[in-house]
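# Next one to model:
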Amino acid sequence: MVEVSSLLDIGYLISATLFIFGIKMLGSPKTAPKGNMYGALGMFVAVIVTVLKMQLSDGGIEGWMWIILGLGLGAAIGYWMATTVEMTGMPELVALFNGFGGAASALVALSEALKVYTSETYELATPIFQVYHLIPILAIGASALVGWMTLTGSLVAMFKLKGGFTIPFTEKWVRFPTWGPSWLNYVKSGLFLGGLIMIIMTLNDPGNLGLIYGIVGVSCLLGILFVLPIGGADMPVVVSLLNSLSGIAAAFTGFVVGNTVLIIAGSMVGAAGLILTFIMCKAMNRELFDVLFKAFGGSTKESLTRTKVGSDPEEVAMVLDGISKCIIVPGYGMAVSQSQHLVKEFADILEENDVDVSYAIHPVAGRMPGHMNVLLAEANVPYEKLIEMDEINSEFSECDVALVIGANDTINPAARSGEGPLGGMPIIDADKAGVVVIIKRSLSVGYAGVDNDLFYEDKTMMLFGDGKKMMTELNSALKEL
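Take a look at the predicted model:
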């Protein structure tokens, strides 16, 4: 007769299937909400099956109260965070959730190490290289190293995305630094090797508290130092990489506790995050090694020697009157000014006058993968209007007006030269439109430190000012035509 515990393994299969379909659906903005629900349902099934299997094991579960309390508290915190966060704060929330995933894996590994290997009844295997001794200890060490590193690295990424933090019990705002001299790479390499050596040393003495907490300390410091030198323009790569690391930590933890679905889910998240990381690197024409160990754009910025007379919203409105096609190019400036709703209103006004309006989305625009998609979806922009760079670039030659709001490096023609910090980076071909309208605070260079020739072309109209303010005035001018 088939045991109940074996039948419950079908629940793990269902859970893994839901994860697979969920990740697949996350590939499109239109199906992403349903994919998110599939993933949540898969995790719910996995939790229920795990609890039931534990209850059916020898001795059952002791302390149901703690399980119920943990589930309730976690659900409450997750619901509160998801419902109160502003769409402009979504990158920070994603970074924080990556950290939570790493912390969960690391804490499980830590508790398992303290429970099993510090017990008085534990006997060291002889020889130590037997599989039943080797695999659990190495899995615990790997889970700790990756998990704690993901936690601290994600917290640093979150504060970088926020721009800084407020000192507790004061109202003083401190800008989070970006610091990374070249010698720091040797320190990071040394810490990583030190962590690996301590993991190997635990094979001989797995209950050594000095080694256990030493791995925790080194991993936490390593996470901070890995993300500290990385600037804001590379944040999409960092966020996706940290997402991958949280999955890898979960997979290692699956080996620690012998949970199949945790290994499957962690491996899928790790693989998907790594694929996304390389997609982000390709979109920036950057190698992952360069992102982690080299500065982007150098320490010097090009000095501005040219000037450009700004236009006013009324002039731009007159140019927009009677056009047939407009492409909107959103950038990080739109997120900072929180002007996505006004951009949607602008598009609605043009569409009422039979203008074909679409949105050109650069893969690394903003501070996380899909940042512009999230903001525009919140403003109820139809998914079919959001077109990826590779698909829409061919349309700019037939476009009357390209409206750029808060983008710089992603539209800089200097990338086509193949030289300099932007050399070879794929860009949106906004400069091929009939007229280019750019909303920006000033002529200042982008994160790469390269002046943008597009700003100074005769067909370019600059609207200098805050994105929300300029869009409000432009919409008002259009309505008065």
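
# make it CA atoms for all contacts and neighbour counts henceforth
OK.

# could you pull out the strands for the stretch 251-400 of the chain?
325-330, 356-361, 386-388 (DSSP state E, counting those that start in this stretch).

# which residues are in contact with the second one?
For strand 356-361, the external contacting residues (C-alpha atoms under 8 Å, 6 or more residues apart in numbering) are 324-330, 347, 350-351, 372-373, 385-389, 392-393, 428.

# out of those residues, which are buried?
Buried by 16 or more other C-alpha atoms under 10 Å: 324-330, 347, 350, 372-373, 386-387, 389, 392-393, 428, out of the contacts of strand 356-361.

# Residue 283: how many residues sit nearby?
When neighbours are defined as other C-alpha atoms under 10 Å, residue 283 has 20 of them.

# Who are the contact partners of it?
Contact analysis of residue 283 by C-alpha under 8 Å, 6+ apart lists 363-364, 425-426.

# Go through the strands of the stretch 251-400 of the chain and name the closest to residue 264.
strand 386-388 (30.7 Å; C-alpha to C-alpha).

# could you say what helices and strands the closest one packs with?
strand 356-361 (3 or more C-alpha pairs under 8 Å, 6 or more residues apart in numbering; DSSP states H and E).

# Proceed likewise with the subsequent sequence, for comparison:
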Amino acid sequence: MVWPLTLIDACYFLAALLFILGLKRMSSPRTARVGIVWAGVGMVLAVVATLLLPDMAHRELIIAAVLIGVAAAWWTGRRVAMTAMPQMVALYNGMGGGAAAAIGACELIGHVQDFAVLRGVAAPATYPLTPESWSPLHGMIAIVPLSPVALALGVLGALIGSVSFSGSLIAFAKLQGWLDRRFVFPGQRAVNMLVLAGAVAIGAMLVAGHVTLALIGVFFALALLFGVLMTLPIGGADMPVVISLYNAFTGLAVAFEGYVLHNEAMIIAGMVVGAAGTLLTQLMAKAMNRSIGNVLFGSFGAGAGTATQAIAGSQKPIEAADAAVMMAYAERVVVVPGYGMAVAQAQHKVWEFAQLLIARGVKVKFAIHPVAGRMPGHMNVLLAEAGVPYDLIVDMEDINPEFPVTDVALVIGANDVVNPVAKTDPASPIYGMPILDVADARHVIVVKRGKGTGFAGIENALFYADNARMLYGDGQAAAAQLVSELKTLDG
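Alright, predicted model coming up:
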């Protein structure tokens, strides 16, 4: 059974509308779940409409592949821990880029094979042939020569998709702990630029018509290599920006390949994802007071010892009982979560502790830095999972003016995003990055496993401040201790 093309086009239009409306609703935590459902319905509609195209071949194989992919995604999605969500996002984003690159590869290889059949030879030396040489056999083969514009966009989509695929896999490996945080070598930028220039040059040859299997292979090898080389030197502190950037890359690649396939749904969905990913990347880079180029080619997270200002004082420990008393009798408490809270899976205990404080009449808020965690919105997702009401979660710009009137700031697992040297030490790799002004609170309690540094590899001056106390221990265990001590006071 096939549907009329007008009905299929209508389905594509409705799917595109659902994509846009769904993305709009994802902009707020209150409506994000509904937005995801709307976008998902749009994707299902687009897939079904595509399968019902009159000239669609191998429907059975495509349906089988879709079912396998859905089953695998459902199984992994249900099993993945919230702490591993950044890795999953990076991996799935890489799969999207890889799929776009595979479409480009199939189209290019299809040209070589189809023209070989048309010319009656094993393989053509170069492409293109004149229209007169293939028009008598038009309709007897699955793929016909692409227009110059489609060929150019197909090559560009393949390049971007390949970079996104291999780069996302490296980001996944970094987040998973399989690779060191950074990998650098002398002349790395020059090597990267040479690899990219080689990929672009061969891509230009393909667009010019010199389509051979050998050139296609070298083109994809260089594109994949560039994605690896571009991501290896980037530190873990920049991973939220990198994941967002590769998400934009994937969207652009999908849009370009959608033009090649004459698939309106792919074009619109890719453009929406590409535009949203680009905007998010710019906003996150702005939140770090850095350009995207500096994220990709700078030295953020280069290692310890880059800050020049000496840190006076010492870290002063505090017991859980004293910390609980301090917050129990406070008027305002601001909780600042970070990746350490995610690793310890302490969000539920932290919210339980906050609820006990609220029951005592304490005003509690949660402060979120734009790049806290390992992906955009990581802390928001964790707090939402724990049941924290949205109106208690406050962005950096809104919460910073409140720290001077905050009695206690409870920092759990955050490091670089609360480090005052970002404002005081021009030699620091995080200098200029907007931070949460936790140091302005009357008292600061920092929950931390030990005295190690954050992902930027530098000491945190906040930990040595006169108004700061260190509650050492695992985040979940420390939060559980605070809950226990607070219940003792209430009992």
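
# if we can go back for a sec, of the strands of the stretch 251-400 of structure 1, which is nearest residue 50 of structure 1?
Of all the strands of the stretch 251-400 of structure 1, strand 386-388 comes closest under C-alpha to C-alpha, at 40.5 Å.

# Need the contact partners of the closest one.
For strand 386-388 of structure 1, the surrounding residues in contact (C-alpha under 8 Å, 6+ apart) are 358-363, 373.

# and what of stretch 40-55 of structure 2?
With C-alpha under 8 Å, 6+ apart as the test, stretch 40-55 of structure 2 has contacts from 1-3, 5, 8, 11-12, 14-19, 56, 59, 265.

# so which of these is the most crowded?
residue 265 (29 neighbours).

# measure residue 464 of structure 1 to residue 132 of structure 1 for me?
Residue 464 of structure 1 sits 66 Å away from residue 132 of structure 1, going by C-alpha to C-alpha, to the nearest Å.

# So which of those two has more stuff around it?
More crowded of residue 464 of structure 1 and residue 132, by other C-alpha under 10 Å: residue 464, with 18 against 10.

# Test my guess that that one contacts residue 440.
Yes: at 5.2 Å, residue 464 of structure 1 counts as touching residue 440 under the criterion of C-alpha atoms under 8 Å.

# With distance to residue 471 of structure 1 as extra columns, can I get the contacts of residue 283 of structure 1 in CSV?
Output for these, formatted as CSV (distance: C-alpha to C-alpha, whole Å):
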residue, distance to residue 471 of structure 1
363, 24
364, 23
425, 29
426, 27
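
# out of those, which ones does structure 2 keep as well?
Among these, the ones still in contact in structure 2 (both residues aligned by TM-score structural alignment, their matches' C-alpha atoms under 8 Å) are 363-364, 425-426.

# Okay, and which of those map to helices?
Residues of those located in helices (DSSP state H): none.

# so, if you compare these, which one comes nearest to residue 245 of structure 1?
Nearest to residue 245 of structure 1 among these is residue 364, at 19.8 Å by C-alpha to C-alpha.

# wait, the closest one sits on residue 236?
Yes: using C-alpha under 8 Å, residue 364 of structure 1 makes contact with residue 236 at a distance of 6.2 Å.

# In three-state terms, label residue 444 of structure 1 for me.
Secondary structure assignment for residue 444 of structure 1 (DSSP: H, G, I helix; E, B strand; the rest coil): coil.

# Over to the one 3 residues further on?
Under three-state DSSP, residue 447 of structure 1 falls in the coil class.

# so how many other residues sit close to the closest residue to it other than its chain neighbours?
Closest residue in space to residue 447 of structure 1, ignoring its immediate chain neighbours: residue 233 at 6.3 Å, by C-alpha to C-alpha, 6 or more residues apart in numbering. Residues near residue 233 of structure 1, counting by other C-alpha under 10 Å, number 22.

# Need the counterpart of residue 233 of structure 1 in structure 2.
Using TM-score structural alignment, the partner of residue 233 of structure 1 in structure 2 is residue 237.

# swap in residue 214 of structure 1?
So, by TM-score structural alignment, residue 214 of structure 1 is matched to residue 218.

# Residue 461 of structure 1 falls within a helix, correct?
No: Residue 461 of structure 1 sits outside any helix when classified using three-state DSSP, being strand.

# element containing the residue nearest the centre of structure 1, please.
For structure 1, residue 239 is the residue whose C-alpha lies nearest the centre (C-alpha atoms, centre = their mean; 3.1 Å). Element membership for residue 239 of structure 1 (DSSP states H and E) is helix 235-257.
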